[in-house]
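# 3D model of this:
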Amino acid sequence: MTALAPTAADGTVQLATVRERHFKVPIVLAAATVLLGALFLFVPRDGTSTFRLDGALADIAVPTALTSWIVVGLLVLLTAWSFFDAWMYRKPALWLTIVFGVLAVFGFLVWAAADGLVPVTSLLYGAISLSVPLVFGALGGVIGERAGVVNVAIEGQLLLGAFSAALLSSLTHNPFVGLIGAMIGGMLVAFVLAAFAIKYLVDQVIVGVVLNVLVTGLTGFLYSAMLVPNEDTLNRPVRFDRWEIPLLSDIPIVGPVLFNQTFIVYLMFVMVGVVAWSLYRTKWGLRVRAVGEHPQAADTVGIRVNPTRFWNVMLAGAIAGIGGAYFTLVSVPQFGKEMTAGLGFIALAAVIFGRWDPIRASLAALLFGFATNLQNLLTVLKTPIPSEFMLMLPYVVTILAVAGFAGQIRGPAAAGKPYIKG
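From the prediction side, this is the model:
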């Protein structure tokens, strides 16, 4: 950081650079290393851990105890490296954090799979599947907050999107009509959010929370009053089938995970790239970032701030609605009460952890999806970890990610602040 130094003899003000040591990430890595080491020490497991990569590849078997402690040793070295970087006034490199995370997860899986089997392809496939609603919700959150509106109503947009998709797909027997209905459902929630937050200047967080409660109650009432009595006609959505991409789906491990998916998953891949490119490379993206960072300056150069915010909040709602459609058009064969189970708030955490960047937020959503699927795998492996803790695992990962690695980051400067012209 730069600070003003005392004036020189000739009266000029000199600038001095004050360097800071960033110890937050090293401390988090050290805490994770200690916890993992304590787990291996006080709950030792022996035997052989087997990893099944793919049908075309041979299984990999490793000694559980030896491999676990080798991983701990590597984690200690990486933690020491991060402390050295911080001491030398350097921020720990991103690759170091990623390698640390991969090694820590591998070591934990080795310990958990003692005399058991870890299906790697199934684990990754499940992580992708569980991440899809989070990625769409995170993209909606990024667009909304980049435009200056805090989108706390992602949960409501996911839930109404899921309800609309189930209803319309059941009536028309067409999943694409259900998908369009989900986008409309997400836009309806976004419209109310935009109207109150932008037009009537109501606190955006309060509006978002109220909308989540309203949509939860509304969909619950409609489910009991309309879908349950007419389940065969109104709650039997036609779902998307998997589309296997020739050649690419035959790639070991990666092929079945990425290239044997449904239309919504392929749409997710495209949407992440389009939003990331458009936000930084197009006139639309420049205007969105301008009204979210400095609306007065944007207004000065002729950008209509509030209409720009309004339409982008609507766009964000449509994208989040697609995430809701995944629940009823891919994951579950029918709509159920509160079936989103708070994933909208985890998507909001992914936005913060991803520093309001589409690609980083999507990767954060994938991390949370992986943690959720890991919880399911640990239950199957019958690890000695209490089941209550395993249910907490995705949320613990969310808290650690946001509090430990996000740090004191700055979002869009005007996010959450209404703009009054003049």
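# can we go C-alpha only for contacts and neighbour counts from here?
OK.
# can you pull out the strands in the chain?
2-7, 13-17, 48-52, 60-63, 116-119, 242-244, 260-262 (DSSP state E).
# Against residue 285, how distant is the residue most central in space within the chain?
For the chain, the residue nearest the mean C-alpha position is residue 365 (2.1 Å; Cα atoms, centre = their mean). As judged by Cα to Cα, to the nearest Å, residue 365 and residue 285 stand 22 Å apart.
# still on that earlier bit, how about the strands of the chain in CSV, adding mean neighbour count and distance to residue 336?
Compiled in CSV, the strands of the chain are given as follows (neighbours: other Cα atoms under 10 Å; distance: least, Cα to Cα, whole Å):
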stretch, mean neighbour count, distance to residue 336
strand 2-7, 11, 55
strand 13-17, 11, 57
strand 48-52, 20, 34
strand 60-63, 15, 40
strand 116-119, 20, 30
strand 242-244, 14, 23
strand 260-262, 21, 21
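# Quick one: closest of those to residue 202.
strand 2-7 (37.2 Å; Cα to Cα).
# what's that closest one in contact with?
The contact list for strand 2-7 (Cα atoms under 8 Å, 6 or more residues apart in numbering) reads 13, 14, 15, 16, 17, 18.
# for the third one, what are its contacts?
Contacts here follow Cα under 8 Å, 6+ apart; on that basis residue 15 touches 2, 3, 4, 5.
# So what would you say the end-to-end distance of stretch 239-254 is?
24 Å.
# And for stretch 350-364?
Distance between the two ends of stretch 350-364: 5 Å, counting by Cα to Cα.
# on that earlier part again, what is the nearest of the contacts of strand 2-7 to residue 110?
Nearest to residue 110, judged by Cα to Cα, of these is residue 18 at 44.2 Å.
# one more to line up against the first:
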Amino acid sequence: MTTLETSTTGAVVGAAGPRRSWRVVWIYGVLTAIALVVLVGFARPGVARFGLATGSDFVQLPEVVLPGLATGIVVALVAIACTVAAVLLRRRDRHQPLWLPVVFAVALVVGLLTWATTGAGQSVPLPGLLGGSLALAVPLIFGALGGVISERVGVVNVAIEGQLLAGAFTGAVVASLTRSLIVGLVAAMVAGMLVSFVLAAFAIKYLVDQVIVGVVLNVLVLGLTNFLYTLVLVPASATLNSPPQFSPIAIPVLSAIPVLGPVLFRQTVIVYLMYLGVVAVTIGLFRTKWGLRLRAVGEHPQAADTVGISVGGTRFWNVSLAGAIAGLGGAYLTLASVPSFTRDVTSGAGFIALAAVIFGQWNPVKATLAALLFGFASNLQNVLGIVGSPVPPDFLLMLPYVVTIFAVAGLVGQVRGPAAAGRPYIKG
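Have a look, this model is predicted:
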């Protein structure tokens, strides 16, 4: 395909290339200014303590004690250095490396944790904080993976929320009836795929606006599951809404690694499937013929059609695959996280997953990191409340949404989606 070229990151982009803006630099500058004011200007006397070990760790690490003011100064200096680096890269019109926003985000997280827990009544259990963050991020990651696949092939997937919700409902009911977790997982994937079928049919076959179809599907699935929950599940909860639960499986040796071992390797089967999913989607998109065809259809469907690729068929089946992956995220909510289906159990997770897709620049790995950041922000409010942080609870409640706003505003620079995403293709 002579009209297409592959970028150094493996993504198919137009010959003109993406335009870089100063927006990312402004975001860095604003966050750095906030860090200076909050972490240094409003630093409290005392120290913050972080527990690094659990009772079953092979090596018991001691607590880490960080002075509040000194840590705030160091974090502010790191943030300033990252901001200067972002300015220099923008002036030279160079691509921003992944490590720069990662270092920036990690520094701010450490500073925020230290500032929020200075003078708290007890130490922060770091493995518990990270483990809870991963648990909250799992449905977001599945939804983001589905969103990346769908939008890379040219269909804007606003219906991630509906796919997660359909997967959660169907997985709970089928697993309750069959007492089989595997059957429940498969049913959840089918439910997510069915929602995607509707999205694909209207968006690809009948050329209906993809955003409108996605919003309508979200409302439809929400209303339908709430109706069935009240009419069917509540009266027969013991039969239809009491699914078995996946138990954590500890991987020998790896699960005994301090800090990260309990977080990553004492998880349920669905979480291990998520690990495999991130790797498989990343390799598939950028290292296989399937991924090349998918990205070509999402970037330049006319050129793809010229070389014999079925644009409609490629879009339809990949949108369906995206729905099946999102359905797995819904199954996690009712088969691993909570013991039953409840009203609106997703609580807007699909929209946060969509934000993670944008934040992650339509890249599976970056979208996964974005979902983990959102999960961390959501879990932070719970942990800080438990350890007795003096930070006002209202601030903690708004934290996940503040992170989402800054993320979508362009924290990691280029925010350019697939060129043909959202545009119906008419052959000829």
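# what residue of the second structure takes the place of the residue nearest to the centre of the first structure?
Counting by TM-score structural alignment, residue 365 of the first structure corresponds to residue 371 in the second structure.
# can you check residue 107 of the first structure too?
In the second structure, residue 107 of the first structure lands on residue 111 (TM-score structural alignment).
# Surely that match touches residue 40?
No: Residue 111 of the second structure lies out of contact with residue 40 (Cα atoms under 8 Å); the separation is 9.8 Å.
# returning to that earlier point: next, format the strands of the first structure as JSON lines and append distance to residue 369 of the first structure.
Conversion of these to JSON lines gives the following (distance: least, Cα to Cα, whole Å):
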{"stretch": "strand 2-7", "distance to residue 369 of the first structure": "40"}
{"stretch": "strand 13-17", "distance to residue 369 of the first structure": "41"}
{"stretch": "strand 48-52", "distance to residue 369 of the first structure": "20"}
{"stretch": "strand 60-63", "distance to residue 369 of the first structure": "25"}
{"stretch": "strand 116-119", "distance to residue 369 of the first structure": "16"}
{"stretch": "strand 242-244", "distance to residue 369 of the first structure": "20"}
{"stretch": "strand 260-262", "distance to residue 369 of the first structure": "16"}
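# so which of those gets nearest residue 419 of the first structure?
It is, among these and with distance given as Cα to Cα, strand 2-7, at 30.5 Å.
# what's the spacing between that closest one and its chain's center?
Between the mean C-alpha location of strand 2-7 of the first structure and the chain-wide mean there is a distance of 41 Å, by Cα atoms, centre = their mean, to the nearest Å.
# quick check: angle from that strand to strand 13-17?
Between strand 2-7 of the first structure and strand 13-17, the angle formed by their directions is 140 degrees, by axes from the mean of the first three to the mean of the last three Cα atoms, to 10 degrees.
# List the residues that contact the match of residue 107 of the first structure.
Contact partners of residue 111 of the second structure, counting by Cα under 8 Å, 6+ apart, are 39, 71, 72, 75.
# Which contacts among those residues does the first structure share?
Contacts conserved in the first structure for the contacts of residue 111 of the second structure, using both residues aligned by TM-score structural alignment, their matches' Cα atoms under 8 Å: 71, 72, 75.
# Out of those, flag the one nearest to residue 151 of the second structure.
Taking Cα to Cα as the measure, residue 151 of the second structure lies nearest residue 75 of those, at 36.1 Å.
# ok, the closest one - how many residues close by?
Taking other Cα atoms under 10 Å as the neighbour definition, residue 75 of the second structure ends up with a count of 25.
# Residue 270 of the first structure now?
For residue 270 of the first structure, the number of neighbouring residues by other Cα under 10 Å comes to 11.
# Tell me the residue in the second structure aligned with it.
When the structures are aligned by TM-score structural alignment, the residue of the second structure matched to residue 270 of the first structure is residue 276.
# What of residue 349 of the first structure?
Applying TM-score structural alignment, one finds that residue 349 of the first structure aligns to residue 355 in the second structure.
# got a list of what that match touches?
The neighbours of residue 355 of the second structure, taking Cα under 8 Å, 6+ apart as the test, are 404, 407, 408.
# shouldn't the second one be in contact with residue 360?
No: contact status for residue 407 of the second structure versus residue 360: not in contact, 9.0 Å apart, counting by Cα under 8 Å.
# Neighbour count: the two, which is higher?
With neighbours defined as other Cα under 10 Å, residue 407 of the second structure and residue 360 compare such that residue 360 has more, 26 against 20.
# mind checking how far that one is from residue 263 of the second structure?
When Cα to Cα is applied, the distance between residue 360 of the second structure and residue 263 of the second structure equals 23 Å.
# With residue 197 of the second structure instead?
The value you get for residue 197 of the second structure to residue 263 of the second structure, if Cα to Cα is used, is 35 Å.
# Looking at these two, which has the bigger crowd around it?
Taking other Cα under 10 Å, residue 197 of the second structure and residue 263 do not tie; residue 263 has more neighbours (21 against 18).
# pretty sure the more buried one contacts residue 126?
No: Residue 263 of the second structure lies out of contact with residue 126 (Cα under 8 Å); the separation is 9.6 Å.
# Fine by me, thanks again.
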